[in-house]
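Student: No letters, just coordinates:
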C-alpha cells in the first residue's frame, strides 16, 4: 500500500512541535496526529525539530539509530536513510543470557527490532561528505549484538514516511548494547545468522541485508550526518545500524528472545513506561 502523507508545510513552529513531542514522552501521552496537523516539507525541517528536542531533553546523546526511508519515498526526499538520537538514560547493556525490561509508550507505537550496534573511532580526519564505504568500515572500532527499542507516543509514527521518525527522536526510546562480536570482519557480519522469537513463536531468521551497503552504509550515512549537523564526532559514538530480522509491531507485555546464532542470546520484555 502506498504511503499517503499528511499535508506538508515549510512554515512550522519548530519549538512548539518539539515541545509537544517532549511533553508527550515525559507524560506518556499518546499523540494521534502530528502536532499541528502538518508535517515538515523537508527532511532538514524535520531535523530542526529533532535538534530542538535534544536541547529540551534533560539528558545527553550517547548514540544514534539509523533507519531507512521507505523505497517509494526515496526519490521525493533524495535520501535512503534517517537518523535519530539515543539518550544516555535509555542506553542499556546486557550480557550473554541476560534479560532487559524495556520502557515503551503504552498508548503509542512500538516495535521489536534486532540490530547490530557499532562503536566508532575518532571521525575528525574523515571528510564532511563523500565518505566511502571503505572509510566507514575503517572507522568502526567495535561491533556489538544489539537491539533498538523502537517506541514513540505518536500512534501512527510510521505512517509519515521518514518525517515521523526524524521529528520524534527517531521513534526510539533506547538501544541495547549486547555482547561484543570479536574478531569481526565485514564478511562475518553480513553472514551472521540472527533469530527473533516473540512470545514463544519464531518470527524471523536471517542475516544483515547487503542492499545499500548494509550496516556499513548506515555508518557512512551517520558520519556525514554528524558532520553536517555539527554533532559530536569524537571516538566512542555508537550507532544502531538498522533491522536484521525485520520490524515487528509490539506492545507492552510482549517478550522476545534474540539469538545471534553461535555467538550469544538475550531476552527483552516490553514494559509501559508508567509501570517502571
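Tutor: Thanks, I have the structure now. Quick caveat: nothing in here was measured; it's all calculated off a predicted structure.
Student: use CA for all of it now, contacts and neighbours both
Tutor: Noted.
Student: Run through the strands of the stretch 1-150 of the chain in chain order.
Tutor: Remark: strands assigned in the stretch 1-150 of the chain by DSSP state E, counting those that start in this stretch are 8-9, 39-40, 61-68, 81-87, 91-93, 99-104, 109-120, 140-152.
Student: what's the closest of those to residue 20?
Tutor: Distances from residue 20 to each of these were compared using CA to CA; the minimum, 12.5 Å, belongs to strand 140-152.
Student: That closest one: how far from the chain's middle?
Tutor: Taking CA atoms, centre = their mean, to the nearest Å, one finds strand 140-152 lying 8 Å from the centre of the chain it belongs to.
Student: which helices and strands does it pack with?
Tutor: Here strand 140-152 touches strand 99-104, strand 109-120, strand 172-180, strand 238-243, going by 3 or more CA pairs under 8 Å, 6 or more residues apart in numbering; DSSP states H and E.
Student: Near residue 36, how many residues? Count them for me, please.
Tutor: Each residue near residue 36 was counted by other CA atoms under 10 Å, and the total is 11.
Student: Next up, the contacts around it.
Tutor: For residue 36, the residues meeting the contact criterion (CA atoms under 8 Å, 6 or more residues apart in numbering) are residue 17.
Student: possible to save the strands of the stretch 1-150 of the chain as JSON lines with distance to residue 249 and mean neighbour count?
Tutor: Converted to JSON lines, the strands of the stretch 1-150 of the chain look like this (distance: least, CA to CA, whole Å; neighbours: other CA atoms under 10 Å):
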{"stretch": "strand 8-9", "distance to residue 249": "26", "mean neighbour count": "13"}
{"stretch": "strand 39-40", "distance to residue 249": "23", "mean neighbour count": "24"}
{"stretch": "strand 61-68", "distance to residue 249": "15", "mean neighbour count": "22"}
{"stretch": "strand 81-87", "distance to residue 249": "19", "mean neighbour count": "23"}
{"stretch": "strand 91-93", "distance to residue 249": "21", "mean neighbour count": "16"}
{"stretch": "strand 99-104", "distance to residue 249": "12", "mean neighbour count": "21"}
{"stretch": "strand 109-120", "distance to residue 249": "4", "mean neighbour count": "25"}
{"stretch": "strand 140-152", "distance to residue 249": "9", "mean neighbour count": "24"}
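Student: The structure to be compared is supplied as follows:
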C-alpha cells in the first residue's frame, strides 16, 4: 500500500468506529501484517480511545499478529453488550493474561520466563464484531486492519499465581443459554497460550503497560449468536466469564 492508501484506509475505519456504521470493504487490501498493524495504530490515534487490551496470535509457522481493544469495551463478567455496540455478536472463549507491571520496548526480545513472571491469568470472552458488514468475507489482512474484527472483551477473575496450572490442558466448558455446547480438555489453537503474550510484548513499539490485557486464541471456535443469548466459558481451576447480548 502507498502512504495515501494507508491514510485513506485509516480514515474510513475510524469514521466507521466513530459513527457506529458498517462498510463493505477497504479500497485497497493491506499486503502485509505490518501495513495492517499500521492502519490499526492510525485508527486508534484518530478515534482517541485508550487501549485497554489486545488480541494476539503467535502461529508456530507464520508472522505474529495483534489487534487493539479499546478500554471502554473491556467489561467485567457478568457483562451485558448491546447489538448497537457489537452487531455481529460473535464469541470466542479464551485464556488471557493481565500485565502486572510495565514491560517497556527494548532492543532485546523478552523471554517466555520474563513475560510469565509479569502476568496474571484470567478467563475471558472475546466478543467479535466488525466495521465490515460481512467481516468473514473480507481478506485476512482487511480483518487484521480492523483490529482482527474485535469488538470487546469480557473478563473473569484473575489468578496471580498460576504456576500450578497446565494451561494448554485445562478442562473447558462452553455454555449457551444454560446448555453445554462444548466440554473438553484443551482446545487452544496452538496449545501454547503464553506464546501470544510473549509475541505481543515483542511486537509493541511502545511496550505494554501494567493493567493491560492480552487474549491469546479461541478455545471455542467462533459461533455467532442473537439478542438475548447468554454465553459462558468456564475453565477448571481458573473460573468463568459470561456475556449477555441485549437487543
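Tutor: Received, thanks. What you see is a predicted model; the values in this text were computed from it and never measured.
Student: For the two chains, what TM-score is obtained?
Tutor: The TM-score (TM-score structural alignment, normalised by the length of the second structure) is 0.84; 246 aligned residues with a CA RMSD of 2.9 Å.
Student: follow-up on the earlier one: and residue 158 of the first structure, which of the strands of the stretch 1-150 of the first structure is closest to it?
Tutor: For those, proximity to residue 158 of the first structure was assessed by CA to CA; strand 109-120 is nearest, at 8.5 Å.
Student: okay if I get the strands of the stretch 1-150 of the first structure as TSV plus distance to residue 128 of the first structure?
Tutor: As requested, the strands of the stretch 1-150 of the first structure are exported to TSV (distance: least, CA to CA, whole Å):
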stretch	distance to residue 128 of the first structure
strand 8-9	29
strand 39-40	25
strand 61-68	18
strand 81-87	16
strand 91-93	27
strand 99-104	35
strand 109-120	16
strand 140-152	17
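Student: quick one, which of the ones you listed is nearest to residue 179 of the first structure?
Tutor: Residue 179 of the first structure lies closest to strand 140-152 among these, at 5.6 Å (CA to CA).
Student: What sits closest to the residue sitting nearest the centre point of the first structure if chain neighbours are left out?
Tutor: For the first structure, the residue lying nearest the average C-alpha position, counting by CA atoms, centre = their mean, turns out to be residue 65 (3.1 Å). With CA to CA, 6 or more residues apart in numbering as the criterion, residue 65 of the first structure has its nearest non-adjacent residue at 4.6 Å, and that residue is residue 240.
Student: So the one you found is in contact with residue 175, correct?
Tutor: Yes - counting by CA atoms under 8 Å, a contact exists between residue 240 of the first structure and residue 175, whose distance comes to 7.4 Å.
Student: Pull out the buried positions in the longest helix along the second structure.
Tutor: If you go by DSSP state H, the second structure has its longest helix at helix 3-19. Along helix 3-19 of the second structure, the positions that meet the burial threshold by neighbour count (16 or more other CA atoms under 10 Å) are 5, 6, 8, 9, 10, 11, 12, 13, 14, 15, 16, 17.
Student: What residues does residue 60 of the first structure make contact with?
Tutor: 54, 87, 88.
Student: how close does it get to residue 66 of the first structure?
Tutor: 18 Å (CA to CA, to the nearest Å).
Student: Could you do residue 249 of the first structure as well?
Tutor: Residue 249 of the first structure sits at a distance of 18 Å from residue 66 of the first structure (criterion: CA to CA).
Student: and what of residue 198 of the first structure?
Tutor: Between residue 198 of the first structure and residue 66 of the first structure the distance, using CA to CA, works out to 23 Å.
Student: got it, and residue 158 of the first structure?
Tutor: 14 Å.
Student: Tell me the residue in the first structure aligned with residue 17 of the second structure.
Tutor: When the first structure is aligned by TM-score structural alignment, the residue opposite residue 17 of the second structure is residue 25.
Student: can you tell me which residue in the first structure aligns to residue 128 of the second structure?
Tutor: Applying TM-score structural alignment, one finds that residue 128 of the second structure aligns to residue 150 in the first structure.
Student: oh sorry, the question was meant for residue 117 of the second structure
Tutor: With TM-score structural alignment as the matching criterion, the partner of residue 117 of the second structure in the first structure is residue 138.
Student: still on that earlier bit, can you tell me which of the buried residues of helix 3-19 of the second structure is nearest residue 93 of the second structure?
Tutor: Lowest distance from residue 93 of the second structure to those (CA to CA) belongs to residue 17, with 24.0 Å.
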